[in-house]
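Next come a sequence and a model predicted from it.
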Amino acid sequence: MDKVGIGIIGLGNISAAYLKASKDFLVLDIRAVADMNPAAAKARADEFGLKAVDLDAIFTDPSIDIILNLTIPKAHVEVGLRAIEAGKHVYSEKPLGIVFAEGKKLVEAAKAKNLRVGSAPDTFLGGSHQTSRRLVDEGALGQLVGGTAYFMCPGHERWHPNPAFYYEAGGGPMLDMGPYYITDLVNLLGPVAKVSGFGTKLRDTRTITSKDRNGEIIPVHVPTHVSGTLVFHNGAVVQVTMSFDVAGHKHVPLEIYGTEASLIVPDPNHFGGQIQLLEKGGEWTDIATDMPYAEGNYRSIGLADMAHAILEGRPHRCNGDLALHVLEVMEAFETSSMSGRVIDITTPAERPAQLGSSLVNGKLA
């Protein structure tokens, strides 16, 4: 099999998940890793048997085709633009950027150079979400009416070793968790047309309770409870709430409603989970997942699909247009909250092609 050279920048918390999952995808050849903290790069390289280099070297290495950008959100666009300038494709952790205008600049710069931008999340490619997509496409729900999307928790300072960035510009529950939910909703329902929303910041500080920094006080600069409504181009209306302020709740992560049936979609932060379908007049029934990548953590599948797409000359699924659309939608919640207006979404986006079995066992079927 032809391989695509990968260079990783940013060796923080999420990098281990990518490095473990990448072993399932034979198309990915990780050539080098780098971080602003050389010690962090060396430690992760030693852990996975890789080569650590300095940041400049990873951009100039001719064997690297795609820069995998795992830096913190406020650095995503800066690093992405540098990769494009160096003639590399770039695949970023979510979100694409923290400001829509900057994310648009990245996508346009890549198109001008005939390079590709990819972005997490790729969890919508998991088996449970692709099975849910198939049910929608087959008309099992009838005419699509709407849905709900909920993520609510007390905040990431409970467990994350360095949680301060979640409460700085570019953080908050919408930019952190919203990409999973909104991307999956676009996968299921198509692009968003309008957004109305409200956001609140009820506390100015947070107290870290995770082990290493327990008791440290950090400031809060962003809304920590965001709620609103998405209107999709197909007419469906979905209620959304993302919060770091809630002790607990009983809502399931995603529900999709149609005239003939309702669908419970598993947590979009995971690849698998139990699907349930309620047909009109019936009862909730468990639906078996019949697509691959439902068992396990495959955080690299979007990157692998992008690598295959480069080799095959086809569109990749976790593409820049999709990520930019999701970023515009998320920013629209704050714009709507501050202005009191319903916000029209300007970016076009297409539902990514269903995955099917094209990457089963990490190679083309």
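Yep, it's here.

from here on, contacts and neighbour counts on C-alpha atoms
Will do.

Now for N13, how many residues are close by?
13 (other CA atoms under 10 Å).

swap in S22?
By other CA under 10 Å, neighbour count at S22 equals 21.

Contacts only, for it.
L28, Y298, R299, S300, I301, A304 (CA atoms under 8 Å, 6 or more residues apart in numbering).

With M338 instead?
So M338 contacts F198 (CA under 8 Å, 6+ apart).

can you rerun that using 10 Å?
G197, F198, G199, A332 (CA atoms under 10 Å, 6 or more residues apart in numbering).

Pasting the second one now:
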Amino acid sequence: MEKIKVGIIGTGNISGIYFQNGKRFESMEVVACADLDVARAKAKAEEHGIRGYSVEEMLADPDVQMIINLTIPQAHASVCMQALEAGKHVYVEKPLAVTREEGERVLELANRKGLLVGSAPDTFLGGGIQTAIKLLDDGWIGTPIGATAFMLCGGHETWHPAPEFYYQKGGGPMFDMGPYYLTALVALLGPMTRVSGSTRISFPERTITSQPKFGQQVKVEVPTHVAGIMDFAAGPIGTLLTSFDVKGNTTLPRIEVYGSEGTLLVPDPNGFGGPVSIWRAGSREWSEIPLSHGKVENARGVGAADMARAIQTGRKHRANGDMALHVLEAMQGFHESSDQGKHYIMKSTCERPAPLSLGLADFGLD
């Protein structure tokens, strides 16, 4: 099949891995890039042997069939809408948008236009979480009962060159890292029906200690410590703790899933590989399980490639807009639950994405 021709909008730090991996997938080919800083886009284009554009020029190019949107979170929805209005399929970095309402508008437009929307994270397609999914599906821990997930750190102002947006609307630990954990949990356990949360802003101002903005003050606009509970449609109850307020390393696991016959230790959902371990009923210790799937290196962009394959074949893509909206609604739901002092009932739902087949090459797709 002829490769889907892709244009990247946003040529910041994260674009590097998309350019690199875009050359390795069979379903798509990156042919152009664009940025508000046209000079930066042209420099990236020259580096990778593709065309460099303004955003307007990119969207007007009939050769570009699909956009990968790597702009900042606050621009995700507007750039997605521009791409869809221009008749392009669009795959966006996480989160889908910064509000549920924006995400709904993106999907409504896509449906009206007959176009596909996809969204990172796609790390659940890596060998680590795909192995955990297979163990669950094969009954290694029996019937899932519950899950826990933890993402705790001290914030990004100590290392990121421009950390302000992490503390503005669309930022915070839930919107920054929550997509990895919630997407992994949906891939493992299916959609949620209800969430509840407690949130706080622990430090109203942050001091940047990284370069080049050392010493600048950042006003914190979003909760930086969020504790949530999730009710899954299939029955399990999950807990999720995300924080930018924790000093030092913690000893908590990334994700654990508890079943009627054992416990499953799931690797860090911010990566593609990692160890998978099981403690089965009657055991005396953890057993590490060899990974059943490939894609253990940084395969970022595999979700976009899977969407390109869906464009080619008509099948459903895995890192799809319905799941991204469901995750976005849950993240906003934790905040709203805390603000309103009551459970948040989920309005959206999604399908648990189809597992990858065994035996695929590291950059292959079924």
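It's in. Fair warning: this is a prediction, and the values are worked out from it, not measured in the lab.

Quick TM-score on the pair, please.
For this chain pair, the superposition-based TM-score is 0.97 by TM-score structural alignment, normalised by the length of the first structure; 364 aligned residues with a CA RMSD of 1.2 Å.

Make TSV out of the contacts of S22 of the first structure and add secondary structure, neighbour count and distance to Y150 of the first structure.
Formatted as TSV, those follow (DSSP: H, G, I helix; E, B strand; the rest coil; neighbours: other CA atoms under 10 Å; distance: CA to CA, whole Å):
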residue	secondary structure	neighbour count	distance to Y150 of the first structure
L28	strand	22	34
Y298	coil	24	23
R299	coil	25	22
S300	coil	24	25
I301	helix	25	25
A304	helix	23	29
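
Shouldn't T148 of the first structure be within a strand?
Yes - checked against DSSP: H, G, I helix; E, B strand; the rest coil, T148 of the first structure lies within a strand.

Show me where the stretch 51-200 of the second structure has its strands.
Assigned by DSSP state E, counting those that start in this stretch, the stretch 51-200 of the second structure shows strands spanning 51-53, 66-69, 89-92, 117-119, 144-152, 192-200.

Superposed on the first structure, what's the mean shift for the helix or strand just after the last one?
Going down the chain from strand 192-200 of the second structure, the next helix or strand is strand 205-207, by DSSP states H and E. Using mean CA distance after the TM-score superposition for the first structure, strand 205-207 of the second structure ends up 1.2 Å from its aligned counterpart in the first structure, as a mean over the superposed pairs.

before we move on, back to that, Throw the contacts of M338 of the first structure into CSV and include distance to R82 of the first structure and neighbour count, thanks.
Formatted as CSV, the contacts of M338 of the first structure follow (distance: CA to CA, whole Å; neighbours: other CA atoms under 10 Å):
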residue, distance to R82 of the first structure, neighbour count
G197, 34, 26
F198, 35, 20
G199, 33, 22
A332, 27, 23
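
Tell me the one of these nearest I98 of the first structure?
Distance to I98 of the first structure, by CA to CA, is smallest for A332 among the contacts of M338 of the first structure, at 12.2 Å.

Give me the distance from stretch 167-187 of the second structure to the chain's centre.
7 Å (CA atoms, centre = their mean, to the nearest Å).

and what of stretch 56-72 of the second structure?
The answer for stretch 56-72 of the second structure is 21 Å, by CA atoms, centre = their mean.

Then stretch 63-74 of the first structure?
Taking mean C-alpha positions (CA atoms, centre = their mean), stretch 63-74 of the first structure and its chain are 15 Å apart.
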